[in-house]
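A.B. asks: sequence plus the predicted model coming up.
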Amino acid sequence: MPEQDPSHSAAHQSVPPATDRLTAVLTLQKRAHQADMYPALQTRRDRLDRLDRMLAEHGERFSRAIDADFGGRSGIVSSLTEIVTSRAAIRHAKRHLKAWMKPRKASVSWTSRPSRAFILTQPLGAVGIIGPWNYPLLLLLGPLAGALAAGNRAMLKPSELTPAFAEVLKAAVAATFSEGEVAVITGDVSVAQAFAALPFDHLVFTGSTAVGRKVAEAAARNLTPVTLELGGKSPAIVDRSANLELAAERIAWGKLINSGQTCVAPDYALVQRDVLADFLQLFKAEVARQYRTFEGNPDYTSIINDRHFDRLNGLLEDARAIGGEVEVLGDAPSREQRIFPPAIIANAKPGMAVMQEEIFGPILPVIAYDTADDAIALVNAGDRPLSLYWFGTDKAVEERILKHTLAGGVTINGTILHLAQDGLPFGGVGASGNGHYHGEYGFRALSKEKPVFRQSRLSAMPLLYPPYGRLARLIIRLLNRLA
C-alpha cells in the first residue's frame, strides 16, 4: 500500500483548475518532504519495491497503451526498451543504495587537523520530471528511480502525444503511491508549460533542444536546477578497419528500432570512402533481413502522428531537390498507417534539411570521408551530439576519435547500448543537454551533497583570533610559505 501522508486525504477533497491543481500537489509534496527530510534506507527501498511491482503488474497495460498511442508498436520493443530497462535501473539502485547513502569522508587541510570532514548526501525535496513521447515510460521512470533512491518526492508529466499511456500510468501510480510521494499530472501543452514553471527543487526534462531551451528559461525564474536530456545529430563513424557486416547490422538495429524515433539513434553515418560501397550494400541487406516488410509488420513501429510523418517526407523531398541520391528501402510511405520505410540518402550534403536538424525517423544520410581528421572535422562543425558511435579495430584512430570529439556518450562497435548501463552516467553536452542521471549519477544529481566540517576541541585557530599581534603575523608568513 502507498505511504499515507498526513495531508493526503485533504488533497482529494476538491479538484481545482489545472494550475491550482499543480500548485496544490507540489505544496503537498514539499510539506511531506519537510515532515521527513531524510527518509530511512528501508523507506526508500520500499518505494523502489513498489515501483518495481507496479511495472511487473501493469507492464502489459503500459505496452498496449503505448501501442495505441503510436498506432502500432511491438510489445517486444516496449518490453525491451522500456519495461526491462526501467526494472533493471530500479534493481541496480536497490542493490547499491546503502553504499550511496553512506556519508563520505573528505580530506581536511593540515592546518585544520585533527578536525574531520565528511559529505552528507541529502534529498532535495520535490522533483519534477517531464517525459517525451518516444519512450514515454522509460524516460519518466528512469529519472523517477533516481529521485526515489535519493529520498525525494516526484511529480511526473507525460507527453500530451501519448494520452492513452498517460492515463494508464496515472492510474497505476495512484494505486501504488500517495500523492505526497509520486503524482502524475496529465494535460496539454499549456499544462506542460505551467508544470515547467513550478518552483521544484530540481527539474528533469527529456525532449527536443528547442523545447529544452524554453523549459530551462521557465525553471530559471525560480532558480530551479535542471537536468536536460535533449538530442541532436548523433554520428556513426565507420572506419576502414571495421567489421563492415557487424557495423551494418548494429547501425541498422540502432537506427530502426522504434522507427528511428530514439534520441540516441545514429542520426547519420560517416563512412570511409574506400569501404562506402560495401557498407551500403551490407546495410541494405541487413535492413531486409531484420524487416522483410514494413506495412503490416508488427515488428516495425508507426510514426507517432501525421505532423511527424509529413516532416519526414519533407526531409526526403528536400534532399531530392538538392541532388541527393534517395533510396527508399520498401514501398512508398503510407500516411494512412503512418508507416515510413527506411530510406538512405547516399550523398548527403551539409545544406540539406536532413543534415540541419535531428531526423527522429528511419532516414539515414550517409557521407563519405577520407581521413579520421576529416570525420572529426565534420562532427565538430555541428552542435555536440548526445551520442557518438565508432566502428573499427584501429586503436590509434579510436583514441583520436574519442579524444578529439565531444559527445554525451559513446558506444564503440555498437549503437545505443551505453544508454542501458546503469554504471555509466547518461547525459548530453552543449545543445544535447546538461547534467547526468542513471545509477549513482542520478542519485547524486537529485541530492544535495552537503559538506560538513567537524572542528576539533584541539585547534590552533585561537592563535589567529584578534587582537592581532606579532604571533599572528608570524603564523601568516609561515602559512604563506607552506601553502
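C.D. replies: Done, it's in.
A.B. asks: drop to CA atoms for contacts and neighbour counts, all remaining ones
C.D. replies: Fine.
A.B. asks: for the stretch 351-483 of the chain, just list every one of the helices.
C.D. replies: Secondary structure of the stretch 351-483 of the chain (DSSP state H, counting those that start in this stretch): helices located at 372-380, 395-404, 439-445, 470-482.
A.B. asks: scratch that, the stretch 151-300 of the chain is what I was asking about
C.D. replies: Listed in chain order (using DSSP H, counting those that start in this stretch), the helices of the stretch 151-300 of the chain are 163-176, 189-196, 209-220, 244-256, 276-290.
A.B. asks: out of the ones you listed, which is closest to residue 235?
C.D. replies: Closest to residue 235 of these, according to C-alpha to C-alpha: helix 244-256, at 10.4 Å.
A.B. asks: residues in contact with the closest one: which ones?
C.D. replies: 236, 238, 260, 265-267, 278-279, 282-283, 286-287, 290, 342, 361-362, 364, 391, 413-416 (C-alpha atoms under 8 Å, 6 or more residues apart in numbering).
A.B. asks: ok, residue 233 - contacts?
C.D. replies: Residues touching residue 233, when contacts are defined by C-alpha under 8 Å, 6+ apart, comprise 266, 267, 268, 357, 358, 359, 383, 385, 386.
A.B. asks: most packed of the helices of the stretch 151-300 of the chain?
C.D. replies: helix 244-256 (a mean of 22; mean count of other C-alpha atoms under 10 Å).
A.B. asks: any idea how far residue 161 is from residue 258?
C.D. replies: For residue 161, the distance to residue 258 under the criterion C-alpha to C-alpha, to the nearest Å works out to 15 Å.
A.B. asks: what about those two, which has more around it?
C.D. replies: In this view residue 161 and residue 258 are compared by other C-alpha atoms under 10 Å, and residue 258 has more residues nearby, 28 against 19.
A.B. asks: now residue 206. Nearest residue, chain neighbours left out?
C.D. replies: In space, not counting the residues next to it along the chain, residue 206 is nearest to residue 229; the distance is 4.6 Å by C-alpha to C-alpha, 6 or more residues apart in numbering.
A.B. asks: thought the one you found was touching residue 432?
C.D. replies: Yes: using C-alpha atoms under 8 Å, residue 229 is in contact with residue 432, at 6.7 Å.
A.B. asks: what's the distance between stretch 371-382 and the middle of its chain?
C.D. replies: Using C-alpha atoms, centre = their mean, to the nearest Å, we find the averaged C-alpha position of stretch 371-382 to lie 25 Å away from the chain's own average C-alpha position.
A.B. asks: which residues touch that stretch?
C.D. replies: Residues contacting stretch 371-382 (C-alpha under 8 Å, 6+ apart): 235, 237, 239, 270, 272, 369, 397, 400, 401, 404, 405, 406.
A.B. asks: what residues sit buried inside that stretch?
C.D. replies: Neighbour-count burial for stretch 371-382, with 16 or more other C-alpha atoms under 10 Å as criterion, is recorded at 372, 375, 376, 379.
A.B. asks: ranking the helices of the stretch 351-483 of the chain by burial, who's on top?
C.D. replies: helix 439-445 (a mean of 24).
A.B. asks: and here's the other structure:
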Amino acid sequence: MTFSDEALERLRQAAAPWGAVPMAARLRLVRRFRCLLRRRWRMLPALFPQRPAVETLTAELLPLLAACRFLERNAGKVLRQRKVGMWGRPLWLPGVTSRVERRPFGVVLILAPGNYPLMLPGIQLLQALVAGNVVALKPAPGGEASARLLVDLLAQAGFPPSVCVVLPTESGAEAVAAGFNLIVLTGSVQTGRQVLQDAARTLTPTIMELSGVDPVFVLPGADLAHVARRLVYGARLNNGATCIAPHRVFIRREDEAALLTVLRAMLSEKPLLSCDSAGRTRLAALVERIKAAGGCAETVGDVVIFTQVEGLHDLLDTDIFMPWLALTGVSDIEDALVLEAGMSYALGASIFGPVSEAARLAQRLRSGSICINDLIVPTADPRLPFGGAGSSGYGVTRGPEGLLALTRPVAISTRQPQNSSLWWNMKLSAM
C-alpha cells in the first residue's frame, strides 16, 4: 500500500472510537489546545518571515484562537440532536416520534492552502475533530511547519495521535483518489476542478473554498479617503495573497480621478512587499495583456493599479493572488452590476457608501461574503460561514454552518407498539 492508503486505514480504525467520545470531552481538549497555542505566540512570526510579525499575529493567531472559543461555547448546541415533536406531525403517523442526529462523516481529507497555512487549515481541522471526524491534513508546499505545529499542539492538548495525520505535500492526487468520506479543499479553481474530477470516481463529497477576484462598489457619498485606506490595506495584506482581497473597484467616472490620487499618495508611503516570484510573473503577464488591449497600468508601492479598463473586464476575471487593483469608471450602479454579472467568481464583495443604499445593493450580489464600509471582515469573525459561488466554489467552512457541513444528518423515527393497530386501521379505511 502507498503511504496515503496506510494513513487512511489507520484513520478508519480510529474513526469509531473518536466519534464515540462525548462532546464535552472533545471541547476540553480544544480548550487546552487554545491555551497551548496562545503561549506559543512569540514563536509564530518566525514561521512566516516574509510577513510583518503583527500581520501574522492578527491574520493567523487571533482568528484561530477566536475559532477555538467559538467551538467551546457553541459546538454542543449546534450539533445537538433535534427532537421532532407531535406538532405538525401528519395525522396518519400517530404514535411516531422522531429525532435528527448529526453524525460525523468519518475520515476527512483537508487539502490546505499556502497563503494562510496555520489559520485556515487550523480552523477546519478543529471543526472536523469537534464534529467527531478524524483528519488527514495535506499541507501546501511551504506549509509543512505550520501543519506540524498544529499536530504537535493537538497531541500536547491530549488529542489521541491517531485522530490526525499529516500527509506529504506531494500526495494530494493520491489522497483524493484514496476514498475519504469527505474532502475539504481551499485552493485555486484549477486545483478544484482536478480534485472534483478525481473525487467523482469514488463519489466522495467535497467542500470547495476556491479563489476570488472581489469587487468593490463605491457609491455616491462614500468617504473616498476611507475607501482608499481600506483598499490599500486589503491589497497589501499577506503580500497580496488573500482570497477575498479587493481587486475590481467600480466607481463613478467623476470620482475615479479623486480616488486614484488618494491611492497614489497612500501607497507611495508604504514599504515594499515580499511577493513570490511566480505571482509576480503572472501579474506581469496580466499587465502586458491589459496594456495590449488599450488599458493602463502603473505600480505604486508594489501595488499595480489598472485604469482605463472599460471593455476589458473579461481580462480581469483571473485569480492572481498579488497586490493589484483595477479602477473601473461607471455611469451608475446598474452599469457596474452588468459588468459584475459577467464575472465567474463570487467569493466576497465590498460596498462603500450610505448604509441604507449599500444594504439594498447587497441584496443583489451573489457573493458569499459581503461587507459594507469595510472588507475582509468574514475572516476575523468565527461566527460567520465562509464560502462562495460560481468559480469560487461551493459549500462553507467556519461558523455554525461550517460545523454542520462536517456532519451528515440522520433521521430516526420510532413507532410505539400500542399504536400499530390504530395506524393500520386508519390506512385500511383510507383505501
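C.D. replies: Thanks, I have it. Keep in mind that what you see is a predicted model, and the values were worked out from it rather than measured.
A.B. asks: returning to what we had before: and residue 420 of the first structure, which of the helices of the stretch 351-483 of the first structure is closest to it?
C.D. replies: It is, among the helices of the stretch 351-483 of the first structure and with distance given as C-alpha to C-alpha, helix 439-445, at 10.4 Å.
A.B. asks: corresponding residues in the second structure for that closest one?
C.D. replies: Aligned using TM-score structural alignment, helix 439-445 of the first structure spans residues 399-405 in the second structure.
A.B. asks: check stretch 125-145 of the first structure too.
C.D. replies: Counting by TM-score structural alignment, stretch 125-145 of the first structure corresponds to residues 106-126.
A.B. asks: again, but for stretch 404-420 of the first structure
C.D. replies: Per TM-score structural alignment, the counterpart of stretch 404-420 of the first structure in the second structure is residues 364-380.
A.B. asks: residues of that stretch that come out buried?
C.D. replies: Buried residues in stretch 364-380 of the second structure, counting neighbours by 16+ other C-alpha under 10 Å, are found at 365-376, 378-380.
A.B. asks: ok, the equivalent of residue 87 of the first structure over in the second structure - contacts?
C.D. replies: When the two structures are superposed using TM-score structural alignment, residue 87 of the first structure falls opposite residue 65 in the second structure. Counting by C-alpha under 8 Å, 6+ apart, residue 65 of the second structure makes contact with 34, 37, 38.
A.B. asks: in the first structure, which of the residues you listed still touch?
C.D. replies: Retained in the first structure by both residues aligned by TM-score structural alignment, their matches' C-alpha atoms under 8 Å are the following of those: 34, 37.
A.B. asks: out of the contacts of residue 65 of the second structure, who's the most crowded?
C.D. replies: The most crowded member of these is residue 34, carrying 21 neighbours; neighbours defined as other C-alpha under 10 Å.
A.B. asks: that one maps to what in the first structure?
C.D. replies: Superposed on the first structure with TM-score structural alignment, residue 34 of the second structure falls opposite residue 52.
A.B. asks: A helix includes that match, no?
C.D. replies: Yes: going by DSSP: H, G, I helix; E, B strand; the rest coil, the assignment for residue 52 of the first structure places it inside a helix.
A.B. asks: report the spatially nearest residue to it, omitting neighbours in sequence.
C.D. replies: Once flanking residues are discounted, residue 52 of the first structure sits nearest to residue 87: 6.0 Å by C-alpha to C-alpha, 6+ apart.
A.B. asks: average offset of the stretch of helix or strand that neighbour belongs to relative to the second structure?
C.D. replies: Following DSSP states H and E, one finds residue 87 of the first structure within helix 84-101. Helix 84-101 of the first structure differs from its equivalent in the second structure by a mean of 1.1 Å after superposition (mean C-alpha distance after the TM-score superposition for the first structure).
A.B. asks: tell me the helices and strands packed up against whatever helix or strand comes next after that helix.
C.D. replies: Secondary structure here is assigned by DSSP H and E; on that basis, the next helix or strand after helix 84-101 of the first structure toward the C-terminus is strand 104-106. Taking 3 or more C-alpha pairs under 8 Å, 6 or more residues apart in numbering; DSSP states H and E as the contact definition, the neighbouring helices and strands of strand 104-106 of the first structure are strand 116-123.
A.B. asks: mean shift between the strand it packs on and the second structure?
C.D. replies: On superposition with the second structure, the mean distance recorded for strand 116-123 of the first structure (mean C-alpha distance after the TM-score superposition for the first structure) is 1.6 Å.
A.B. asks: okay, the angle between that strand and helix 84-101?
C.D. replies: Compare the direction of strand 116-123 of the first structure with that of helix 84-101 by axes from the mean of the first three to the mean of the last three C-alpha atoms, to 10 degrees and you get 150 degrees.
A.B. asks: buried set for strand 116-123 of the first structure?
C.D. replies: 116, 117, 118, 119, 120, 121, 122, 123.
A.B. asks: how about stretch 267-277 of the second structure?
C.D. replies: Residues of stretch 267-277 of the second structure classed as buried under the neighbour-count rule (16+ other C-alpha under 10 Å) are 267, 273, 275.
A.B. asks: which among those residues gets closest to residue 167 of the second structure?
C.D. replies: residue 275 (26.7 Å).
A.B. asks: which position in the first structure pairs with that closest one?
C.D. replies: Using TM-score structural alignment as the criterion, the counterpart of residue 275 of the second structure in the first structure is residue 303.
A.B. asks: kindly report the same for residue 255 of the second structure.
C.D. replies: Aligned counterpart of residue 255 of the second structure in the first structure: residue 275 (TM-score structural alignment).
A.B. asks: nearest the geometric middle of the second structure, what residue?
C.D. replies: The C-alpha lying nearest the average C-alpha coordinate of the second structure belongs to residue 386 (C-alpha atoms, centre = their mean; 4.6 Å).
A.B. asks: surely that residue and residue 370 touch.
C.D. replies: No: with contact defined as C-alpha under 8 Å, residue 386 of the second structure does not count as touching residue 370 (10.6 Å).
A.B. asks: still on that earlier bit, which outside residues touch the match of stretch 404-420 of the first structure?
C.D. replies: 59, 63, 227, 230, 234, 244-246, 346-353, 355, 358-359, 362, 384-389.
A.B. asks: and that stretch, end to end?
C.D. replies: Using C-alpha to C-alpha, the two ends of stretch 364-380 of the second structure sit 24 Å apart.
A.B. asks: so how far is that stretch off the chain centroid?
C.D. replies: Using C-alpha atoms, centre = their mean, the offset of stretch 364-380 of the second structure from its chain centre is 12 Å.
A.B. asks: cool, and stretch 378-393 of the first structure?
C.D. replies: Taking C-alpha atoms, centre = their mean, one finds the center of stretch 378-393 of the first structure at 18 Å from the center of the full chain.
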